[in-house]
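> Structure, please.
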Amino acid sequence: MADNGEKDWKTALKVAISANLGWGFELFDLVVYLYVATTIAPLFFPSSSKIASLLLFLLTIVIGYFARPLGGIFFGHYGDRIGRKRLWFVSLAGMGIATVSIGFLPTYYQIGILATVLIILLRIVQGFFLAGEWGGGMTLVNEFSPPNLRGLMSGIQQGGAALGLIFAVIANEVALALAPGDAFQTYGWRIMFWFGVVPLAIALAIRWKVGESVEWLNKVANNPEKIPIATVFKKWWKLVIIATIVLFSSGSIYYGIIAYMPTFLGLYTRLSAYQIDNVVLATNLIWLFVSPLTGYLSDVLKVRKLLIAILGFVIGALVYPIIILLATGSYVLSIIAGLVLGFLFAFQYSIFPAWLSENITTNVRYSYIAFSINLGVALSSFAPYIVTFLGLVFSNPVTGIAVFDIITSILGGVVALMSPRDRVGLELH
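Okay, the predicted model is just below:
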């Protein structure tokens, strides 16, 4: 950007809000999918065992998310070559169509194995388009942000993930009201996917007004890389490994605890659907509001990688106590656990976009970010499956979650320390 003036700040804020809403919708998809997991797993993956159906259902998350690295390469390639805005818009629209379409799928009992095939295909489509959304948002937000406010704007964007869970809570309440009791298994779960039209329309309307990145126009437009991802692998392969592992670590906490929370509380406690919604809501409201503040704190302190590492270690130390509180089935203790986890996760998560953007050059930024984060998250998408499986192995769901997430959070903290020296407040390359 040319300067740190008011115009740049306002433009950056508009882009950050657009990214927040878009990312909120994208995460709405996954959380809704987990919200209804125990309900619709038997409808698409029938089995004599409820847990077996759930495990097969959770594997579709893994399948869909492994389309994300491919999507990251595709959207990163064209985003670096022909501009950020168009690819960012297309990724959101494609994701939205795939998400809403799940609500119209016939079940296994209606069309047999074709129902299973269709839901897997839609998950793959979702994963492909989602890759461009998150990577594009990180790239654009930081390229529009004044150098001294990248952490703040990144925090606003990343808060969209919490917004996705809040949308899911609202959708769940609407669905339960319109389809109470047994009706939820018949058509109520469909309402939750159809509800996605609301955040999608809002996000698309705001995104349409976002302009092209000045960073890209000034530095890349006239001489783009021929194959951006090849340049990334050749010059910055170590950065790719570091970013992938750190995002895997963070994603494992998200998918293994936060997004998995409705499934965990529904399976292993006696909390009502309303109480579970409130626990999820508390976890994500603090995340939504804390994220910009903690992102800005990284601007003020002028450190990013150290904060990411410290928070990884702290989360690792507190995972077990947090899961213990959730497993008590106490409504109050579950809310407290959710608030603590939401705060710590938001703190670390809010720093990622600025940390990633400042480590790479503009000509390949979209490709680097989109591929690295989506590969990391694709690997972490195993988390709901792994923690459910480990819970069976240890005959204790608390141990299953704790073992996996303690290891991954500490691993992410160690690897974050290996990243390049921070460039907080400096102009982007």
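
> Could you use CA atoms for every contact and neighbour count after this?
Fine.

> where exactly do the strands run in the stretch 251-400 of the chain?
Ranges of strands in the stretch 251-400 of the chain, per DSSP state E, counting those that start in this stretch: none exist.

> three-state assignment of L105?
Secondary structure, DSSP: H, G, I helix; E, B strand; the rest coil: L105 is coil.

> Just give me how far the top helix by length along the chain sits from the chain centre.
Scanning the chain for the longest helix, with DSSP state H as the assignment, gives helix 113-144. Per CA atoms, centre = their mean, to the nearest Å, the displacement of helix 113-144 from the mean C-alpha position of its chain is 11 Å.

> C-terminal to it, what's the next element?
helix 150-178 (DSSP states H and E).

> for comparison, sequence B:
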Amino acid sequence: MTTTPATRTDEERTEPPARARTVLIASLIGTTIEWYDFFLFSTAASLVFPKLFFPAGDETVGTLLSFATFAIGFVARPIGGLIFGHLGDRLGRRATLVATMAIAGVATALIGVLPSYAAIGLWAPLLLVALRVLGGIALGGEWGGAVLMAVEYAPPGRRGLWGSSPQIGLGLGLALGTGAFALLGAAMDNQDFLAWGWRIAFLVSIVLVAIGLVVRLRVFETPAFRRIQGGAEISRVPVVDVVREPASRRNLLLGLLARWGEGAAFNTWGVFVLTYAVTTVKMPKVEVLIAVTVGGLVSAAVVPIAGRLADRFGRRAVFATGCAVFGLAVYPAFAGLGTGSFAVVLALLVVTLGLVYGIQSGSESTLFAELFPTRTRYTGMSLVFQGSGIYASGLTPLILTSLLAVAGGSPWLACAFLVLTAVISIVSTVFLRPVVDL
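Next comes the predicted model:
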């Protein structure tokens, strides 16, 4: 028999301003660093790994193998969501966030010193996969905890805005990851960049993680979790309760489908576009990296606006609107990419990755947090976000690359797939029924 905690009063929600600021800073810095690590890998999967960590041969095969390695991290993320979601729902949010950041930082730095296929043969891709899995497990636990730190500290009427703060880190992490590669690519020739330059960006992660840990260790446990601790309402096995309770089970299934369009959107405009623009359209690598970096920065700026709109008009309405605009923009965007013009591609990524994806991203975190009661919230929302990541995010570059090959280089079949993901997300979002007990 489970119980649902009563909604907090305004007095119970109020935290000292200094503590609240520390929470927001810790959530933002932590997710920025975690996503920086993640997007370094995704950028390298497009531009570096096919050349260094897989056997020489057909370029398309190398790209597919690299994207398969990229996708493996998304398979690991639900495992991380289950592990750290369980710990976060039973022991608290704070401890898990310290652990996930440390694990992700070590995994990323080790990739920076990993020998190539030419040096150690098959061990190179195997070790790359192992480190990718380790980083995926860490990120699988990171996102839910960072969002809950913000959402469960949020003052009345600002839950959407506060919940969007970790999502700002996604745009900043993307901008830092692609920006680092753009800077290194511009500062050295392609031979030096492939030989050792790209490794610098991965090794820098250690410094960033050290800074992030200092901030996170200053954060207290969330008021919502402290309340259920005091009431002895801790779930013994959170994942079992999520699946067993009808409302949570329904929201889990619908949430997994609702996120499809958002995951596909990001991994189209933030990951796949790098390979498509450089390999198919034949644009210079640095130009594409700059365009993605700018798109990521715009997204970071739009996210809190979307969070505020979610407070005003509702999480579902804002998220569904973002998914609808994504679906409508797919065909015009790929037509524009085909021009190969830097100005056109920059403008397109500002709109698709910056504005449209920013709307989706800024509203989804609080939406998914509100689908589950406090006692199983970390596990439930992690399963939604990380479980859907397998097909919505990890497989998207692989699917688009395959559809591109099937269509003889034409993007229109890939576009049809992306529109379908948007439709699925919109319909599923309409039927979500949030459970708000924050």
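
> After superposing, what score do the chains get?
Superposed pair, TM-score by TM-score structural alignment, normalised by the length of the first structure: 0.93. Supporting alignment: 424 aligned residues with a CA RMSD of 2.0 Å.

> picking that back up, okay, the angle between the longest helix of the first structure and helix 150-178?
Relative orientation of helix 113-144 of the first structure versus helix 150-178 (axes from the mean of the first three to the mean of the last three CA atoms, to 10 degrees): 150 degrees.

> how much does helix 113-144 of the first structure stray from the second structure?
Once fitted to the second structure, helix 113-144 of the first structure is off its aligned match by 0.9 Å on average (mean CA distance after the TM-score superposition for the first structure).

> what stretch of the second structure does that helix fall on?
Using TM-score structural alignment, helix 113-144 of the first structure lines up with residues 122-153 of the second structure.

> Just the buried positions in the matching stretch, please.
For stretch 122-153 of the second structure, a neighbour-count test (16 or more other CA atoms under 10 Å) marks 124-125, 127-153 as buried.

> So which residues of the stretch 151-300 of the second structure form helices?
For the stretch 151-300 of the second structure, applying DSSP state H, counting those that start in this stretch gives helices covering 159-187, 190-192, 198-203, 205-216, 223-230, 238-244, 246-258, 260-267, 273-275, 285-313.

> just so I know, which of those helices lies nearest L328 of the second structure?
Nearest to L328 of the second structure, of all those, is helix 260-267, at 11.7 Å by CA to CA.

> What range does the closest one cover in the first structure?
By TM-score structural alignment, helix 260-267 of the second structure lines up with residues 248-255 in the first structure.

> Show me what L34 of the first structure lines up with in the second structure.
Aligning on TM-score structural alignment places L34 of the first structure opposite S42 in the second structure.

> Quick one: residues contacting that match.
70, 271 (CA atoms under 8 Å, 6 or more residues apart in numbering).

> A68 of the second structure too?
Residues near A68 of the second structure by CA under 8 Å, 6+ apart: 395, 398.

> secondary structure element for it?
Assigned by DSSP H and E, A68 of the second structure falls in helix 59-91.

> Tell me the residues of the first structure aligned with that helix.
Mapped onto the first structure using TM-score structural alignment, helix 59-91 of the second structure spans residues 50-82.

> how about the matching stretch: buried residues?
51-82.

> what's the first-to-last distance across it?
By CA to CA, to the nearest Å, the extent of stretch 50-82 of the first structure from end to end equals 48 Å.

> and what of stretch 376-388 of the first structure?
Using CA to CA, the end-to-end distance of stretch 376-388 of the first structure comes out at 20 Å.

> Likewise for stretch 359-373 of the first structure?
14 Å.

> Same check on stretch 213-221 of the second structure?
End residues of stretch 213-221 of the second structure are separated by 15 Å (CA to CA).

> buried stuff in that stretch?
Buried residues in stretch 213-221 of the second structure (16+ other CA under 10 Å): 213, 215-216, 219-221.

> likewise stretch 343-355 of the second structure?
344-355.

> For V237 of the second structure, state which of those is nearest.
Nearest to V237 of the second structure among those is L353, at 37.8 Å by CA to CA.

> Secondary structure class of P420 of the first structure, three-state.
Look at P420 of the first structure: counting by three-state DSSP, its state is coil.

> Skipping adjacent residues, who's closest to it in space?
Leaving aside its sequence neighbours, P420 of the first structure sits nearest to N359 (CA to CA, 6 or more residues apart in numbering; 6.9 Å).

> what's the counterpart of the one you found in the second structure?
Per TM-score structural alignment, N359 of the first structure is aligned with L371.

> didn't that match look like it was pressed against T429?
No - L371 of the second structure lies out of contact with T429 (CA atoms under 8 Å); the separation is 11.3 Å.

> neighbour-wise, which of these two wins?
Using other CA atoms under 10 Å as the criterion, L371 of the second structure and T429 rank with L371 on top: 26 against 23.

> Which residues are in contact with the more buried one?
So L371 of the second structure contacts 248, 251-252, 377, 380-381, 432-436 (CA under 8 Å, 6+ apart).

> what about the helices of the stretch 151-300 of the second structure, which gets the closest to Q360 of the second structure?
Using CA to CA, the nearest of the helices of the stretch 151-300 of the second structure to Q360 of the second structure is helix 260-267, at 6.2 Å.

> on contacts alone, who are the packing partners of the closest one?
In this structure, helix 260-267 of the second structure packs against helix 315-337, helix 357-369, helix 396-406, helix 412-430, with contacts taken as 3 or more CA pairs under 8 Å, 6 or more residues apart in numbering; DSSP states H and E.

> The second one: average distance to aligned residues in the first structure?
Following superposition, helix 357-369 of the second structure is found to deviate from the first structure by 1.2 Å on average (mean CA distance after the TM-score superposition for the first structure).

> The third one now?
Mean deviation of helix 396-406 of the second structure relative to the first structure after superposition (mean CA distance after the TM-score superposition for the first structure): 0.6 Å.

> Give the aligned range of that helix in the first structure.
With TM-score structural alignment as the criterion, helix 396-406 of the second structure aligns to 383-393.

> ok now that stretch, how far from the chain's centre?
Relative to its chain's centre, stretch 383-393 of the first structure lies at 20 Å (CA atoms, centre = their mean).

> List the buried residues for that stretch?
For stretch 383-393 of the first structure, the buried set under the neighbour-count rule, 16+ other CA under 10 Å, comprises 383-391.

> For the residue most central in space within the second structure, list the residues it contacts.
Computing the C-alpha centroid of the second structure and ranking residues by CA atoms, centre = their mean puts L170 first, at 6.2 Å. L170 of the second structure makes contact with 31-32, 35-36, 300, according to CA under 8 Å, 6+ apart.

> which two from these end up farthest apart in space?
Y36 and A300 (13.1 Å).
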